[in-house]
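Visitor: could you work out the structure for the sequence below:
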Amino acid sequence: MNKTKKFISAEAVGIGHPDKIADKISDVVADYLIEKADNKQEARTAIETLISGDDIIVRGEFKAESEANKNLDKKEYWKSLYWNLKNEIIDKVFKPLRDKKCYNFNIKLSEQSEDIAQAVDKENQEIGAGDQGIVYGYATNESENFLPIAFNIATRILQEVEERIRNKTLLNAGYDMKSQVILEKTKDNYKVHTVILSVQHSKNYDEFEFKTKLSELIKKAAKVFLPNINYDFNILINSSGQFIKGGAEADAGVTGRKLMVDTYGTIAHHGGGAFSGKDFTKVDRSGAYIARYIAKNLVKAQLVDKAEVQLTWAIGKPTPLSININTFKTNKVPVNLLIRSVRKFAPLKVKDIIEKFNKQEIKFSAITNYGHFNNQNTPWEQTDIANKMKRYVLAQLKKRKK
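Guide: Have a look, this model is predicted:
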């Protein structure tokens, strides 16, 4: 009897994809507002961007008081803010894309709602969640960075292509690109079934040479995560035909429209809230980051082979209302002990999460692309509580046996 084949799929997008341009703009604006605030810990941002054709529209709310702006009247302040943000966006977003196009900027921000502000900043210094929400974090032991192999390959392919564009060894390529990887689950590991890659290109290009180089990059990227790779897999490059028009010229881009690309490439759940443009009081962002931190530490502690951590929040409340852990039947110890170890060692209060994350200066715009959990230097990628969790759980098991 033939068993049904099991396939795992993941996708990624490049830095020139219109949705990621919108995400980047929102993060650049958030970075700027937080950096200019006298008290960075009290700065608040919730920025949304729409980019389409020649138009860039930035909207949102913020709270970031600055001594330097107190002497300006409101009209002068908003005028100064507009030009500063416009220059920041051009320098941080479009220059790296080598995009010299002229855009119509429409930037209008308002001050954070008093209702939201009073829910977040309590008189007793306890910080409440900036919104209600459900967030997920995921980790697996199938790769060194605790991310799914399919997502790793999809992401690595685009990073390889981008590097070749920058060093001019892949000519006539543009930064708008998208990859998709389909792996077939085998008895011991995975085998590559299909890789789909779309890369923007100039009108006059050598199609055969272009696709040959991309095929080589695909195989090189896949081999990093599957050393014993099979090379008999399907490769589809620009399967719809030509891909000349890209970026916002071809498709509108909106902040938060690539949620699965920001996390685990469809392998795990996503709560639905976007990350980009938001400060750490927004648990859509910080809650998802701490959920990833918890999942990764559980896997690092070898208490599970994979874990998906779900946290639920209510606006104004300092801690999650519930914690759920799905181990996909890979847990070595009872799940209730895993949850107890999380409550004991993981920072769960919004205030504690922010303090942990702010121990090193985080630039949101530096982590916009290629997944928010792909930079191993960020604080939520640390595995500093894994040993504590393991010792605690083993001690609790020992007590139960007595």
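
Visitor: contacts and neighbour counts: CA atoms only from here.
Guide: Fine.

Visitor: residue 135 reaches residue 274, doesn't it?
Guide: No - contact status for residue 135 versus residue 274: not in contact, 10.4 Å apart, counting by C-alpha atoms under 8 Å.

Visitor: common neighbours of those two, please.
Guide: residue 284 (C-alpha atoms under 8 Å, 6 or more residues apart in numbering).

Visitor: the more surrounded of these two?
Guide: For residue 135 versus residue 274, neighbours defined as other C-alpha atoms under 10 Å are more numerous around residue 135 (25 against 22).

Visitor: the nearest residue to the more buried one once chain neighbours are set aside: what's it in contact with?
Guide: When the adjacent residues along the chain are set aside, residue 135 lies closest to residue 271, with 4.5 Å between them (C-alpha to C-alpha, 6 or more residues apart in numbering). Residues counted as contacts of residue 271 (C-alpha under 8 Å, 6+ apart) are 133-136, 284.

Visitor: mind checking the SS state of residue 271?
Guide: Here residue 271 is recorded as coil under DSSP: H, G, I helix; E, B strand; the rest coil.

Visitor: any idea how far it is from residue 141?
Guide: 22 Å (C-alpha to C-alpha, to the nearest Å).

Visitor: now swap in residue 105 and tell me
Guide: Counting by C-alpha to C-alpha, the gap between residue 105 and residue 141 amounts to 45 Å.

Visitor: for residue 193, same thing?
Guide: Residue 193 sits at a distance of 21 Å from residue 141 (criterion: C-alpha to C-alpha).

Visitor: one more: residue 269?
Guide: When C-alpha to C-alpha is applied, the distance between residue 269 and residue 141 equals 17 Å.

Visitor: another one to check against the first:
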Amino acid sequence: MSRLDYVFTSESVSEGHPDKLCDRISDAVLDAFLTEDPLARVACETFATTNRVVIGGEVGLTDQSRLRAFKDGVEGIARECIRDIGYEQEKFHWNSCEVTNLLHEQSAHIAQGVTGERGEEGAGDQGIMFGYATRETPEFMPAPIHYAHAILRRLAEARKTGAEPLLRPDAKSQISLRYAGGRPVEVSSIVLSTQHESEAQTSADIRAIVEPYIHEVLPDGWINDATRWWVNPTGTFVIGGPDGDAGLTGRKIIVDTYGGAAPHGGGAFSGKDPSKVDRSAAYAARYLAKNVVAAGLADRCTIQLSYAIGVARPLTIYADLHGTGAVDASEIERAIPQVMDLTPRGIREHLGLNRPIYARTAAYGHFGRSPEADGGFSWERTDLADALRRTAASLAA
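Guide: Predicted coordinates for the structure are as follows:
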């Protein structure tokens, strides 16, 4: 039986965190290629350190002769990402940092794996992917990671609008929530570290800035006299971003997903086009898990998918309803392939993933966001709930 009374912690990092800056550049480059060629195959990695950004990886285009022209715009994309995030430091400035572009043509041996069995498009690699959903929040997300993201997103808004000009882009949050009867009821501790303008500012000064925003985003009553606060616990945090710590694409995969409340397959998302099941199947698994919960078939749901390189259909579909199911998990496993095509092509077409919708996913989580009119966060829709409910009921009959 699952524990009902406990404390669970999740962390988030801001868009200005060095790793997230790299995720943003990689996804912005991906968006640029998909804008020009919806069938582009992209695996873009970014590394950032003091006054330097290095972009590398592989690109396959429908017309490979156009790669040179597309590559010429990559430096400008990187600089715009850095400018939008807000870096204008002496040792990391959007206009003066050195940008090195090492993107090259996709390996033919990797490309052949996508052709797959019987001429079908196969998975580009083997792997396991997980999706998760819970009724803890209206967004069907675990509460600790949801609110850790919300705090940093709100502080970024205040910084960018000029409401808090003393804040800088690099920041991290960490929320510990106490659960009673399986539901989150209070914040036991808050950790918030944010880059700031001046060494004269103390931790108390920074807490005075950020505390009202934290109260604003957390539910009433969750913060109380027992809540422990740790705001800039090391003191001064003026040197930040890639000047303070190197960044790399794909190093914040738990921040990107469920904050440790659910399993992770291990593959990063950013910089990868949707032919890569590391990304697209993880989105599909979240979509399925969320629709299971939205359909009233469970209060919590984990879905695992597994793939083999060059093979179109998933090898396995696994569901865990964590003892909360209105039906047996095996019925969910049998219903899923009847309501959704889980081949790489089927996922991309069902969720509309061959569009430039990825840069916006690079910070504050890939899940728990609102579906957008242009197809962004399409995997957050609950339009499959009725079909899942009907199919599961017919299988149980």
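
Visitor: can you give the structural similarity as a TM-score?
Guide: Structural agreement between the two chains, given as a TM-score (TM-score structural alignment, normalised by the length of the second structure), stands at 0.91; 382 aligned residues with a C-alpha RMSD of 2.1 Å.

Visitor: map the residue nearest to residue 135 of the first structure onto the second structure.
Guide: Counting by TM-score structural alignment, residue 271 of the first structure corresponds to residue 265 in the second structure.

Visitor: residues contacting residue 308 of the first structure?
Guide: For residue 308 of the first structure, the set of contacting residues under the criterion of C-alpha under 8 Å, 6+ apart consists of 136-139, 268, 295, 325-327.

Visitor: also residue 55 of the first structure?
Guide: For residue 55 of the first structure, the contact set (C-alpha under 8 Å, 6+ apart) comprises 103-106.

Visitor: neighbours of the counterpart of residue 331 of the first structure in the second structure, how many?
Guide: Residue 331 of the first structure maps onto residue 325 of the second structure when the alignment is built from TM-score structural alignment. A count of neighbours around residue 325 of the second structure, defined by other C-alpha under 10 Å, yields 18.

Visitor: OK, contacts around residue 319 of the second structure?
Guide: Applying C-alpha under 8 Å, 6+ apart, we find residue 319 of the second structure in contact with 301-304, 329-330, 332-333.

Visitor: should've said residue 23 of the second structure
Guide: Taking C-alpha under 8 Å, 6+ apart, one finds 45-46, 248-250, 270-271, 362-363 in contact with residue 23 of the second structure.

Visitor: now, of those residues, which are buried?
Guide: Buried positions within those, assessed by neighbour count (16 or more other C-alpha atoms under 10 Å), are 45-46, 248-250, 270-271, 362-363.

Visitor: redo these as a markdown table? Include distance to residue 53 of the second structure and secondary structure.
Guide: As requested, those are arranged in a markdown table below (distance: C-alpha to C-alpha, whole Å; DSSP: H, G, I helix; E, B strand; the rest coil):
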| residue | distance to residue 53 of the second structure | secondary structure |
| --- | --- | --- |
| 45 | 11 | strand |
| 46 | 7 | strand |
| 248 | 10 | strand |
| 249 | 11 | coil |
| 250 | 15 | coil |
| 270 | 16 | coil |
| 271 | 15 | coil |
| 362 | 17 | coil |
| 363 | 18 | coil |
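
Visitor: now, among those, which is nearest to residue 79 of the second structure?
Guide: The closest of these to residue 79 of the second structure turns out to be residue 46 (C-alpha to C-alpha; 12.6 Å).

Visitor: and the aligned residue in the first structure for that closest one, how far from residue 96 of the first structure?
Guide: Structural alignment places residue 46 of the second structure opposite residue 49 in the first structure (criterion: TM-score structural alignment). Here the distance between residue 49 of the first structure and residue 96 of the first structure works out to 19 Å (C-alpha to C-alpha).

Visitor: for the residue most central in space within the first structure, what are its contacts?
Guide: Nearest to the mean C-alpha position of the first structure, by C-alpha atoms, centre = their mean, lies residue 372 at 2.7 Å. Going by C-alpha under 8 Å, 6+ apart, residue 372 of the first structure touches 262-263.

Visitor: residue 167 of the second structure is in contact with residue 197, isn't it?
Guide: Yes - taking contacts as C-alpha under 8 Å, residue 167 of the second structure lies within contact range of residue 197: 6.2 Å.
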